[in-house]
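*Asks:* Give the three-dimensional model of this entry:
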Amino acid sequence: MDGTGLPEIRSTCPYCGVGCGVLLRPDGQGGMEVKGDPAHPANRGKLCSKGSQLGQTLGLDDRLMSPRIGARSAGWDEALDLVAERFGDTIAKHGPDSVALYVSGQLLTEDYYVANKLAKGYFGTANIDTNSRLCMASTVAGHKRAFGTDTVPGTYDDLEEADLIVLTGSNLAWCHPVLYQRIIAARKKRGTKLVVIDPRRTASCDGADLHLAVAPGGDVALFNGLLNEVSLRGKIDHAFAENVTGLEEALVSAAGDDLSATGLGEAELRAFFDLWCGTEKVVTVFSQGVNQSTSGTDKVNAILNCHLATGRIGRVGMGPFSVTGQPNAMGGREVGGLANMLTCHLDLENAEHRATVQDFWTSPEMPEAAGLKAVDMFRAVGEGNIKALWIIHTNPAVSMPDADRVRDAIAGCDFVVVSDVTDRTDTARLADVLLPAAAWGEKSGTVTNSDRTISRQRAALPPPGEARPDWEIIAEVGRRMGWGAAFDFQSPAEIFREYAALSGLAARFGRDFDISALAELSDAEYDALAPVRWPVSATRSGGRFFGDGRFFTPDGKARMVPVSHRAPVSGLSDARPFRFNTGRVRDQWHTMTRTAKSPRLSAHLPEPFLEIHPKDARALGLKPAALVRVANDHGAAILRALVTDAVRPGQVFAPMHWTGETAPSARVDALVPGHVDPVSGQPESKAATVSVEPFEAAWYGFAVSSRDLSPKAEYWTRTRTDAGYRAELAGLTTPANWEDFARDLFDTGAEVQAVEDPTRGIHRFAFTVNGRLEAALFISREPAAITRDFLAGLVGTDAPAALSGRAPADMPDPGPTICSCFGVGLNTIVAAIEEHRLMSVDAIGAQLQAGTNCGSCRAELGALLEAHLRPQAAE
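*Replies:* Purely as a prediction, here's the structure:
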């Protein structure tokens, strides 16, 4: 215990699928210290920048504290009675498939289980799907085609035992930094080779032995080329192939693919084939870049084919490895949270499986066919076929493809319930009923990470106001609809025991998922449960799958699936000449409901952007810091141009995090069409086609404020700072009076200082209260050349020089944040390099700590160092 007398609590980070253990120490005042758990097998005490700053995300300023019906507050009884009544009436009048649940990998496994039980067992509909459909559904489908079940064969330890690691469609350095650091440690210790396959040059390419800038959609052709080369070089493991069917058909299909579809040169292909064929201990890590495609399932099977043909699976240091993007994407898959699955990896369309689950639940009915997957679900909402919709812990009005149409569909639905921690999301604003849910740090249950390790999340803080855990909310609706016995849960431990017992029945059908040895845990044993990798049964515990050649298909053999290259559905044209890729940035998470609360996380890349190649920027006549309008038939976005050769000519990239709450013109999923993989139903989020043109603004602005602000302009983006907020603005129409504009922006009557030069289009205002800066606005005809990070730190201080827009000599400007873990800015790093003659990234870390925690900024540190040393070398 510390000085507050409050104990340290072991829990699990709520971000990506690495599943890092954390130690939580409440401060007794609603805050909490968060650090990595050295005893957790996933991270061994390490945390990434997001995990390190979890304490900054706990503020209650935007929390939903009580149920709401329409615009008014309501009690729980009234709200839950209304939900139960409307869902019950809708099912009675229009049938069970007129209702749907759309849930999230932010749910704990116990929450997920109760939601799935209510939908499939008691509503009688399979219309329950999850935002994991947008991330990992193609992996699920590929695993089932090859293995018979959705099984991840290996463990994180294989990353440290491999001699070659291939990252494909995965910017692991930014999206799963703790795993990436385990790889980097293995490279230093044992010389592990690293290949990165990605159309973009990302931080994961830093120091890689080979970067293959594959053409968008070229993955199947690449791995088919590898499979063909495996055969030609005599690398097929014929003994293991006795446990595999479809080998010959897959080889014929692979030989027929055209390697030109990869967009790679012969030397690059040869180097990759040499490494893969010449190295037995290979792990191929794949993620969204593979899955988010209309051929995502085929891409997964192309990878699996190479490992099955060579027997490089289920043994130490080798195998295909899917890494998940959400903390409980795996748990959701295990409970059957997808519309085409049953609990415990059972099959919805298998009559015996259905009967087993229905008998176990004693449920009145069970759907016999798959429900609507995410894209089709929201189309059905828009068409009026789904009349009651319950959305839990996700923001589909921003994150779904065709986001504008999805937003409009939700707005037009007869009855919409949203369970969330805040009412300030694009989706929550469309709800008929809002239900306040407990957040991370306030709820207890389990999550499963990417290598099948089940970990406890434990409550360290009480839920604020009237917020409740999700399982409790869902179960209460079930009770109010007349199914009291089935949903009479009193704790997460009770739910977990039921779920574990059902897994034992599933195992009798030859399923892989079995945690039946945990079905008799007492409440105390559940509370104390240490991380454990499934299966956990009377006959088996943890470990790898398939090294023994036994699979979960009817004949016990793996299936190699013949696949062929298919181009992305959206074709390039003169009107839409750019291939549009979307993804994540290092320090933000999904639609920023949590991470945007952290000033430190918001400081690294505070504005939505579009990466565009210098050649394309020149052709478009883009000026430095220009804004661009990106558009197609589905939507449009305004983004800041980031000119970089990290993307190839004709390709552009934008992050998907910004929303109507933080940058309404930068909702990039409005540009993504709803094309899906025919097997998995997963949307193609990385291959839309768009036009790009300069956004010809009449004026540009930058603002800082001690209070929240909602600008009125065609373009704006708002970011949290330590002292309040900062915002970028741009508009097409010049206001008649800039001071009036500023006062309206800040909603202030404070004293103002102004510097204006209308002939040059310069207008600067500083508002002070009792001599301290409350807000400031800088307007110009071009993007303002001011020290933004320095100005953001002046709010709340006596700042007589604020209107200069520059840091005075006696007040050093740290510059834009590079290392979010320790808050180290660019100017601080450059100064240290020069003053201390630093010659390596490790030397920067020793001097400033930058890059010594999660390491995800090391690529940027290396680029800064190279830029500084290059002129010296030329002298």
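
*Asks:* CA atoms for contacts and neighbours, from now on please.
*Replies:* Fine.

*Asks:* give the contact list for L259.
*Replies:* For L259, the contact set (CA atoms under 8 Å, 6 or more residues apart in numbering) comprises 221-222, 225.

*Asks:* Which parts of the stretch 501-650 of the chain are strands?
*Replies:* Ranges of strands in the stretch 501-650 of the chain, per DSSP state E, counting those that start in this stretch, are 532-533, 558-559, 578-583, 609-612, 627-631, 636-643.

*Asks:* which element is G862 on?
*Replies:* Assigned by DSSP states H and E, G862 belongs to helix 858-874.

*Asks:* For that helix, could you pull out the residues that count as buried?
*Replies:* Buried residues in helix 858-874, counted by 16 or more other CA atoms under 10 Å: 858-862, 864-865, 869.

*Asks:* Okay, T733 and G549: tell me how far apart.
*Replies:* Noted for T733: a distance of 68 Å to G549, by CA to CA, to the nearest Å.

*Asks:* Looking at those two, which is more packed in?
*Replies:* Just comparing T733 and G549: by other CA atoms under 10 Å the higher neighbour count belongs to G549, 19 against 11.

*Asks:* still on that earlier bit, which single one of the buried residues of helix 858-874 is nearest to K235?
*Replies:* If you rank the buried residues of helix 858-874 by distance to K235 using CA to CA, A859 comes first, at 35.4 Å.

*Asks:* That closest one is in contact with W174, isn't it?
*Replies:* No - between A859 and W174 there is no contact under CA atoms under 8 Å: 10.3 Å.

*Asks:* Overlap in contacts, the two.
*Replies:* Common neighbours of A859 and W174, counting by CA under 8 Å, 6+ apart, are A203.

*Asks:* ok, V195 touching D206?
*Replies:* No - no contact is recorded between V195 and D206 when judged using CA under 8 Å, the distance being 10.5 Å.

*Asks:* Looking at the two, which is more packed in?
*Replies:* The neighbour comparison of V195 against D206 (other CA under 10 Å) goes to V195, with 22 against 18.

*Asks:* Now do the SS call for that one.
*Replies:* At V195 the chain is in strand, as set by DSSP: H, G, I helix; E, B strand; the rest coil.

*Asks:* For the comparison step, fold the sequence that follows:
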Amino acid sequence: MSLTRTTCPYCGVGCGVLAGVDGTIKGDPDHPANFGRLCSKGAALGETIDLEGRLLHPKVNGADTDWDTALDLVAQKFSAAIAEHGPESVAFYASGQLLTEDYYVANKLMKGFIGAANIDTNSRLCMASSVAGHKRAFGTDTVPGTYADLEQADLIVLVGSNLAWCHPVLYQRIAAAKDARPDMRIVNIDPRRTATTDLADTHLQIAPDGDIALFNGLLAHLVDGGKLDATFTGNHVNGVAEAISAARASNTADTGLTPHELNAFFTLWAQTEKVVTIYSQGVNQSSCGTDKVNAILNCHLATGRIGRAGAGPFSVTGQPNAMGGREVGGLANMLANHLELDNADHRQVVQDFWDSPTICTKPGLKAVDLFEACANGQIKALWVISTNPAVSLPDSDRVAAAIAKVQFVVTSDIMEKTDTNDLAHVLLPATGWGEKDGTVTNSERRISRQRAFLPAPGSARPDWEILSDVAARMGFSEAFDYQKPADIFAEYVALDTAASHIARDLDLSIFADADYAGLIPTQWPRNDHRFFVDGRFYHPDGKARMIAVTAPILSKPRFTLNTGRNRDQWHTMTRTGKSPRLGAHLAEPYVEVNPVDATDLGAAPGSLIAVESIYGRTLLRALITPRVAQGQLFAPMHWTRQRTTAGIVNSVTAPLTDPFSGQPALKSCTVTAQVYRAKWYGFLACINEPAPQTPFAAIAPTQTGWQVELAGGKMPVDWESEARQLCGQTGGDASIQTDPTIGSIRIAITQNGQITALFFAAPTPVVVSRTAIIDMIGTDTPPLTALAGRSPSDRPDVGATVCACFNVGRNTLLAAVANGAHSVAALGEATCAGTNCGSCKPELTALLAQAQLPMAAE
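*Replies:* Coordinates of the predicted model:
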């Protein structure tokens, strides 16, 4: 079987993948981003390409229809809204999941032919503050360095970046570099102790939004210690004195760090020439995110530690094509090819090249503002493409209500049921990863091909084709007469050539004569290029700018909620949620709570916590851990209304945004917390997909069917009826065990001698072997044996999943420890755990420490 070279559709690392039609997935050893490595999500891609739940045909008001009917309606509704209310009355909301060719066509249609800039993207939630910070400092949105810098640095500073879980392959590259050069130092700056912290020599548990005070303090220390590069700043940087003055006004006590921690960090940074500062969502997703970015950039500019091997700031993007979107002007305040929307000359170049009837003249609505405009009736027609804003945006309940108010909503998606699709009038089936062709750009400016190795299912079409068909129906057929993605890429490169007289960082000339079909992963402007090595920047005077930034005055609420990602899940789980082994690691919405706070709240392991803000409420399982500081909570954002009845984390997050970038502040939200006292708690495993309506339910697929965590607000009158309703099974035989002393109930449903459902309930959180119960679904295990809630004697219980890549459970690992595997390497040799992406290695280390405590006590 032949394998197709393509690129992973998850984070911005941009890993090369070898993929086969049978679901075979391997890392591409020749791709310079990953050299064959894959994370757990990438390794499980083969488990996500089935057609279950796919949107296969256009739908209008819930009924299947043909493409002509659907596209005619979309074009008519958008054209009518524009004619009656003007171009500002329509909007696109797109995604970093789109390929560059899709992004380019959407941007061209909205900005050059509709004539408004109301196209924004979920990349606004990811890296908009980096864009704004780069442009303020450099004059353009430039990522200076390359991944090779991570291996050449002597000090890596990770700021607000859980690289081990969110960019695992980069984490592994750094871990390998540190193994090869033990003198390399790593500092992890994060309010929360994460898996990434285990690689670090130092963890600075900074206060939320304390980053500006920290890097302002560092800048002042660098100046006072004689580390200011006067020659570099004198020749190449403006705003130095003002930035230093602002830095001196900051109070480093606002960082939440001790004077000893601050001095050690400042000294280490000052004394190390080759420093790379990696930052991600902990910096960007803030009401002062742009200023955080510039506080970091100021330190690199002040010392000239930029544009050199192993030295410079490095923004790592969260989405596979966030960078490609930036290149083609995918955001509401950008123009294609890194040209400036607010520059009339730039607009004229683009309009002339496109030969378009109009061009937008002002920025459009950014994500949060766009959906506020939906709420107040300003937007009459909305097209959501490859994303799920009803879950992913802050104050998501209001966003869902806003979408529902829009007169006409169309979505392009691969899945039929999403929270956003449920609100749309027209659903358009798009091709997904493995079915579509195009390019993506990763965090180091490397353009790689995504290639199709599967046929388009049903009536699904590529996004660029859908957009072009609508454009043609709106009267713009000649400008959108593309026959294949290569035509769009060639036009994108040609626009760069047409604008070559305008000084910009973007230079696509290396692709002018490229063989699109055989395109190999290539950086622009050329491979291994580092920007700013010559001290030339992109402001009109050729100099960079240090920006005077002021640290915010931090409030100290009782609880602050920090949101983020799980190791094995992606965004709203429409793809990763299909893989049972990815869901097995952390299978329900949860909140990390410090042990002291848990005691104050009266929360025990397994308790449910109601987290509330002025915007909404969410119900989450308590994970009691010292990883979070007192007064801080952490919850991942992945669960949707398709998978939980109450665990929507963005129901409580605030629609507060950075004033420069428009990026929401998803990392620090004032909330309250209290224990939710359910009348009963339950666990259900069953062969068919359930649809529970209990106050708390979290649904996940398993290798044998489905599992559900449950909690009820009132005691059922008839437990058997409750169990049957929960699992959707009216037939079969029910075996019931009760224990009146503790009030527990256990029910097994069998059909034709096989277990089809197992239900366990009690007045307190249910303690059973979930792995063992799941494994018994679909087997001929005797009901009484199954109701024991543990593995039969002839089947070992592997325990809760630790390593998702190889589906290795905790009990398997403990057995290996008992048999002499007393190191992470030995565990890997015995079980394979930790030998692929390595993201579970911190958990392996913790397990070893716990397993050896009793021996140490003896």
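
*Asks:* List the TM-score for the superposed pair.
*Replies:* The TM-score (TM-score structural alignment, normalised by the length of structure 2) is 0.98; 853 aligned residues with a CA RMSD of 1.0 Å.

*Asks:* Pretty sure M637 of structure 2 sits against I648.
*Replies:* Yes - in this structure, M637 of structure 2 is within contact of I648 by CA under 8 Å, at 7.2 Å.

*Asks:* Need the counterpart of V143 of structure 2 in structure 1.
*Replies:* With TM-score structural alignment as the criterion, V143 of structure 2 lines up with V152 in structure 1.

*Asks:* ok, how many other residues are close to its match?
*Replies:* A total of 23 residues lie near V152 of structure 1 under the criterion other CA under 10 Å.

*Asks:* how far away is the aligned residue in structure 2 for L108 of structure 1 from P842 of structure 2?
*Replies:* Per TM-score structural alignment, the equivalent position to L108 of structure 1 in structure 2 is L99. Separation of L99 of structure 2 from P842 of structure 2 (CA to CA): 34 Å.

*Asks:* One more: H236 of structure 2?
*Replies:* 43 Å.

*Asks:* What residues does the aligned partner of M637 of structure 2 in structure 1 make contact with?
*Replies:* Counting by TM-score structural alignment, M637 of structure 2 corresponds to M656 in structure 1. Applying CA under 8 Å, 6+ apart, we find M656 of structure 1 in contact with 399, 582-584, 590-591, 667-669.

*Asks:* And the helices in the stretch 201-350 of structure 2?
*Replies:* Using DSSP state H, counting those that start in this stretch, the helices of the stretch 201-350 of structure 2 run over 211-224, 230-236, 240-248, 259-271, 281-284, 289-303, 322-327, 344-354.

*Asks:* Which stretch among these approaches A430 of structure 2 most closely?
*Replies:* Closest to A430 of structure 2 of those is helix 322-327 (CA to CA; 18.3 Å).

*Asks:* Onto which residues of structure 1 does the closest one map?
*Replies:* Alignment of helix 322-327 of structure 2 against structure 1: residues 329-334, by TM-score structural alignment.

*Asks:* Now find how far off-centre the matching stretch is within its chain.
*Replies:* What separates the centre of stretch 329-334 of structure 1 from the centre of its chain is 15 Å, taken as CA atoms, centre = their mean, to the nearest Å.

*Asks:* what do we get in structure 1 for D413 of structure 2?
*Replies:* Per TM-score structural alignment, D413 of structure 2 is aligned with D420.

*Asks:* ok, that match to V178 of structure 1 distance?
*Replies:* Distance, D420 of structure 1 to V178 of structure 1, by CA to CA: 28 Å.

*Asks:* what's the helix or strand for L382 of structure 2?
*Replies:* Using DSSP H and E, L382 of structure 2 sits in strand 381-385.

*Asks:* about what we covered before: return the distance of the match of L108 of structure 1 relative to G583 of structure 2.
*Replies:* Applying CA to CA, the value for L99 of structure 2 to G583 of structure 2 is 27 Å.

*Asks:* in the stretch 601-750 of structure 2, which spans are strands?
*Replies:* 608-612, 617-624, 632-636, 669-676, 680-686, 696-702, 705-712, 733-739, 744-751.

*Asks:* any chance of these in CSV, plus distance to P557 of structure 2?
*Replies:* Formatted as CSV, the strands of the stretch 601-750 of structure 2 follow (distance: least, CA to CA, whole Å):
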stretch, distance to P557 of structure 2
strand 608-612, 13
strand 617-624, 17
strand 632-636, 9
strand 669-676, 6
strand 680-686, 31
strand 696-702, 27
strand 705-712, 29
strand 733-739, 43
strand 744-751, 39
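
*Asks:* The closest residue to V561 of structure 1 other than its chain neighbours: how many residues sit nearby?
*Replies:* Using CA to CA, 6 or more residues apart in numbering and skipping residues adjacent in sequence, the residue nearest V561 of structure 1 is A250, 5.9 Å away. Other residues within reach of A250 of structure 1, judged by other CA under 10 Å, total 23.

*Asks:* There's contact between A250 of structure 1 and S564 in this structure, I believe.
*Replies:* No - applying CA under 8 Å, one finds A250 of structure 1 not in contact with S564, separated by 9.3 Å.

*Asks:* hmm, back to that, list the contacts of the residue nearest to V561 of structure 1.
*Replies:* Contacts for A250 of structure 1 (CA under 8 Å, 6+ apart) come out as 305, 560-563.

*Asks:* Please apply the same query to Q630 of structure 2.
*Replies:* 593-594, 596-597.

*Asks:* Tell me how far the helix holding G862 of structure 1 lies from the chain's centre.
*Replies:* 31 Å.

*Asks:* repeat for stretch 353-365 of structure 1
*Replies:* Worked out by CA atoms, centre = their mean, stretch 353-365 of structure 1 lies 34 Å from the chain centre.

*Asks:* same deal with stretch 124-144 of structure 2?
*Replies:* For stretch 124-144 of structure 2, the distance to the chain centre is 18 Å (CA atoms, centre = their mean).
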